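Undergrad: Sequence first, then the predicted structure:
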Amino acid sequence: MTGLTDDQIEGLRADTPGCGPDHVHFNHAGASLPSRQTLAAITDHLRLEARLGPMEAGALAAEGVAKARAAAATLLNAAPGEIAFATGGSVAWGMAVASLPPLRAGDRVLVGRQEWGGNLTTLHDKAARAGATVEVIPSLEDGRVDADALAGLIDDRVRLVSLTWGAANSGLVNDAAAVGRVTRAAGVPYVIDAAQVVGQIPVDVAALGCDMLKAPGRKHLRGPRGTALLYVRHDFLDKVAPAWLDVQSAPWNSPWGADHSPVSPRDDARRLESAEASVALLLGLGAALNLALDLGVAAIRARIHHLAQELRARLDAIPGVTIRDIGDPETRSGLVSFTVDGLTGSAVRTRLADQGLTLGANGVPYTPLDMTARGLTEIARASVSYLTREGELDRLANAVAGLTP
């Protein structure tokens, strides 16, 4: 049922400094807890930098970074040349969208109702400057994006479809592959924000049909903050023009190339990658990626889904508590959103933190379209990991029950 044995979970918890009796982490959707192996990969390299110098240590770690890139590719069913690293999820998404052809007057951008607030702000800003529009794809009754309706919206003015795959304010997981079938048939660029998916749900970029996909390392991958993955489909590279270049993304040609230009961007996803990055953090990300691959994301998914469903049932049984999750119950993520009568999501988070329970809270700015559509101003969100024990679900439910009128 869970995909991972109890002995495995206890071993994983023992290797996670953040797992302890006095503190229970239910904010894995915000940032999860790193393993000792991830911490060691980071600190060992920092010590090497202190001893040899950062540039010299970085040269010695080149193979380790290459292995991290290969692990990321394996996780997504991509090629290593289709993976770029970035310093955060928003940076990766911003690099991807900034590399697309500029919008023009009359152009249209289509987004799902769960689009992340930062993405939405960026798209509206770009559209306003160009005289273009940002439009919302209709939703099914359960809140997921309606791929059939999307097909009816597409015309020759649509320049981009952007989809946040897993909602940040509920357990909803959109049918990203159905959207991909529509965009691929229409030849429209398709970018996926997979921040709440990668690391807890299997990802196959070939099956998704997306052109670019990003995910931060700090969430369900349990990697360090300040890292992110960006997938760029190789056949899409000719449509990608980086907003800026450096000595890694476009090494200077000397003598000039056949086109008599000194500028020749790389022919892989690293044309969107900066030469300036924390090697220590990338090695830590590599350790986190290897752990996910060793455990198997299908097994991780089975355990997280079971725990999240159990938590929903416990919270739903408490008078004064309302589960705010939408979408297909069988495809929901490990993020459980809820409200407590008479309390804001932030107040719930604060009061539970006083009891050693760490949760998240989400307001309108983070998922403005969906929150507004459902008349919500703020929700509390408890996100589980495969590290979570069933007894911790009871502890959280009892604490929430103590908050109700």
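TA: Here it is on my side, so go on.
Undergrad: For the rest of this, base every contact and every neighbour count on C-alpha atoms.
TA: Will do.
Undergrad: how about the strands in the stretch 51-200 of the chain?
TA: 83-86, 108-111, 133-136, 158-164, 190-193 (DSSP state E, counting those that start in this stretch).
Undergrad: Give me the buried stretch members for the third one, please.
TA: By neighbour count, and taking 16 or more other Cα atoms under 10 Å as the criterion, the buried residues in strand 133-136 are 133-136.
Undergrad: quick one, helices of the stretch 201-350 of the chain?
TA: 205-208, 279-295, 297-316, 345-353 (DSSP state H, counting those that start in this stretch).
Undergrad: helices or strands up against the longest one?
TA: In other words, helix 297-316. Applying 3 or more Cα pairs under 8 Å, 6 or more residues apart in numbering; DSSP states H and E, one finds that helix 297-316 contacts strand 321-323, strand 335-340, helix 390-401.
Undergrad: who touches the residue nearest the centre of the chain in this structure?
TA: Taking Cα atoms, centre = their mean, the centroid of the chain lies closest to Ala195, which sits 1.0 Å from it. Neighbour list for Ala195: 89, 164-166, 214-216, 219 [criterion: Cα atoms under 8 Å, 6 or more residues apart in numbering].
Undergrad: ok so, going back, turn the helices of the stretch 201-350 of the chain into JSON lines, including distance to Leu230.
TA: JSON lines is the format used below for the helices of the stretch 201-350 of the chain (distance: least, Cα to Cα, whole Å):
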{"stretch": "helix 205-208", "distance to Leu230": "11"}
{"stretch": "helix 279-295", "distance to Leu230": "13"}
{"stretch": "helix 297-316", "distance to Leu230": "19"}
{"stretch": "helix 345-353", "distance to Leu230": "31"}
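Undergrad: try this one side by side with the last:
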Amino acid sequence: MNTLPLSLDAVEALRARTPGAETTVHFNHAGASLPSAATLEAIRSQLWREATLGPMEAGAVGREQAERARRLAARLLNADPAEIALTTGNSPGWGAAFAALEPLRAGDRILVGRHEWGGNLAAMRMAAKRAGASIAVIPCDETGRADPAALDAMMDERVRLVALTWLPANGGLVNPAAAIGAVARRHGVPYFIDAAQAVGQLPVDVAELGCDVLVGAGRKALRGPRGTGLLYVRRDFLSRLSPAIVDTRSAPLGPDGEPLLRDDAARFESAEAALALHCGLANALAEALETGIGAIRARIDAIARRLREQLAEIPGVSVLDLGVERSGLVAFNLAALDAGQVQARLAQRGIAIVSNGVAYTPLDMAARGLTQVARASVSYLTADHEIEQLLDGVRALAS
């Protein structure tokens, strides 16, 4: 894995191998980043093999690349390949692991960070309502991060799960995931991390985090294809998870006709896999490891710091990011326009950002009195001239 800083020449070389860098000013890398030409070619090549050899007959190469993706993901997360499942996305992976837990009972409690992804909350609330269980929010410290000490005080024999979104979707805060994990481990409570925005953006070490389950998305900082994701399940925790849906890959029938549930994380995989996307994911993982996650993190942090500082200097702009350590997601609002209007008017200038509503992080948005935010998310590919174009566009809207 490369640990050298990213030089400007290296960034330019990466941009030259990324078709979208020439056609769009992209500040929605947290939604879906720009894939490299090599990732696109890996997908195309598998599709061509399927078209010319037959989809099933071309499966051998696709399966080989899927296993390569599994090994590379294990390196990226400091895990064992047997602890990695390839999924169709972040939410499907998280939802499958949550549904595989022992059913909740009346009086059980789930503890969540205030910044939890809305999709995860929906799954938890439905399960809690059916069982007569409850969901409580871990208080934040003075910087806006989930507070490990407050979590420790909330722990009792009724707590069945601690869930944390590490990097929230609505801004640049980075939660203290390892410190939260230390509390969960001390109390012997299962710990799920939603690392959708973290994987590929900053170093992820599942042993250091102390998590039982962690999920990530292929399409975000990893620059992989949409429709791909990673699910890590700690080996010693796997026996506590019984998938709600199985098939001939996850639980093939044995000689006696009974299902044999796999003893690795692939018990969460389906026989119906998009192997072309797995080929693309394998290439994207290899590129991330070659570039170096430490170097990626350092460059993203420097770019995001600059963007926050210069946005804050524009009259009428409020930068909304909390925390101490921050990610490449930069949230702001403009006094004269709602976030949707900011997104639309920047799009007219060829600049892509997003506007996030309450549904993304409902607990945090409600706690902060926000109904929407404009979000500009950067990548290690982001160039100086793109920052200037975005700032010029916001200045024009503010005036």
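TA: Structure's in. What do you need? Predicted model, so just to flag it, every value in this text is computed and none were measured.
Undergrad: ok, back up a step: and which of the buried residues of strand 133-136 of the first structure is nearest to Gln37 of the first structure?
TA: Distances from Gln37 of the first structure to these, taken as Cα to Cα, are shortest for Val136 (42.5 Å).
Undergrad: Now do the contacts for that closest one.
TA: Shown in contact with Val136 of the first structure (Cα under 8 Å, 6+ apart): 110-113.
Undergrad: In the second structure, which of those residues still touch?
TA: Retained in the second structure (both residues aligned by TM-score structural alignment, their matches' Cα atoms under 8 Å) from the contacts of Val136 of the first structure: 110-113.
Undergrad: Now tabulate those in CSV and tack on distance to Val348 of the first structure and neighbour count.
TA: Putting those into CSV (distance: Cα to Cα, whole Å; neighbours: other Cα atoms under 10 Å) gives the following:
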residue, distance to Val348 of the first structure, neighbour count
Leu110, 34, 21
Val111, 31, 25
Gly112, 28, 25
Arg113, 25, 25
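Undergrad: Verify the stated contact: Leu14 of the second structure with Tyr380.
TA: No - counting by Cα atoms under 8 Å, Leu14 of the second structure stays clear of Tyr380, with 9.2 Å between them.
Undergrad: separation between the residue sitting furthest away from the middle of the second structure and Thr39 of the second structure?
TA: Largest separation from the mean C-alpha position in the second structure: Asp256, at 40.7 Å (Cα atoms, centre = their mean). Counting by Cα to Cα, to the nearest Å, the gap from Asp256 of the second structure to Thr39 of the second structure is 43 Å.
Undergrad: pretty sure Val188 of the first structure is touching Arg157, no?
TA: No - if you go by Cα under 8 Å, Val188 of the first structure and Arg157 don't touch, sitting 9.8 Å apart.
Undergrad: Those two: which is more packed in?
TA: Taking neighbours as other Cα atoms under 10 Å, Val188 of the first structure and Arg157 compare with Val188 leading, 20 against 14.
Undergrad: For stretch 110-127 of the first structure, which outside residues touch it?
TA: Defining contact as Cα under 8 Å, 6+ apart, one finds that stretch 110-127 of the first structure is touched by 90, 93-94, 103, 109, 132-139, 143-145, 158, 160-164, 166-168, 365-370.
Undergrad: Tell me the buried residues in stretch 315-330 of the first structure?
TA: Residues of stretch 315-330 of the first structure classed as buried by neighbour count (16+ other Cα under 10 Å): 315-316, 318, 320-327.
Undergrad: if we can go back for a sec, any idea how far His278 of the second structure is from the residue farthest from the centre of the second structure?
TA: Counting by Cα to Cα - Asp256 of the second structure and His278 of the second structure are separated by 33 Å.
Undergrad: Please apply the same query to Ala133 of the second structure.
TA: 38 Å.
Undergrad: the more surrounded of the two?
TA: With neighbours defined as other Cα under 10 Å, Ala133 of the second structure and His278 compare such that His278 has more, 32 against 21.
Undergrad: The more buried one and Ala69 touch, don't they?
TA: Yes - between His278 of the second structure and Ala69 there is a contact under Cα under 8 Å: 6.9 Å.
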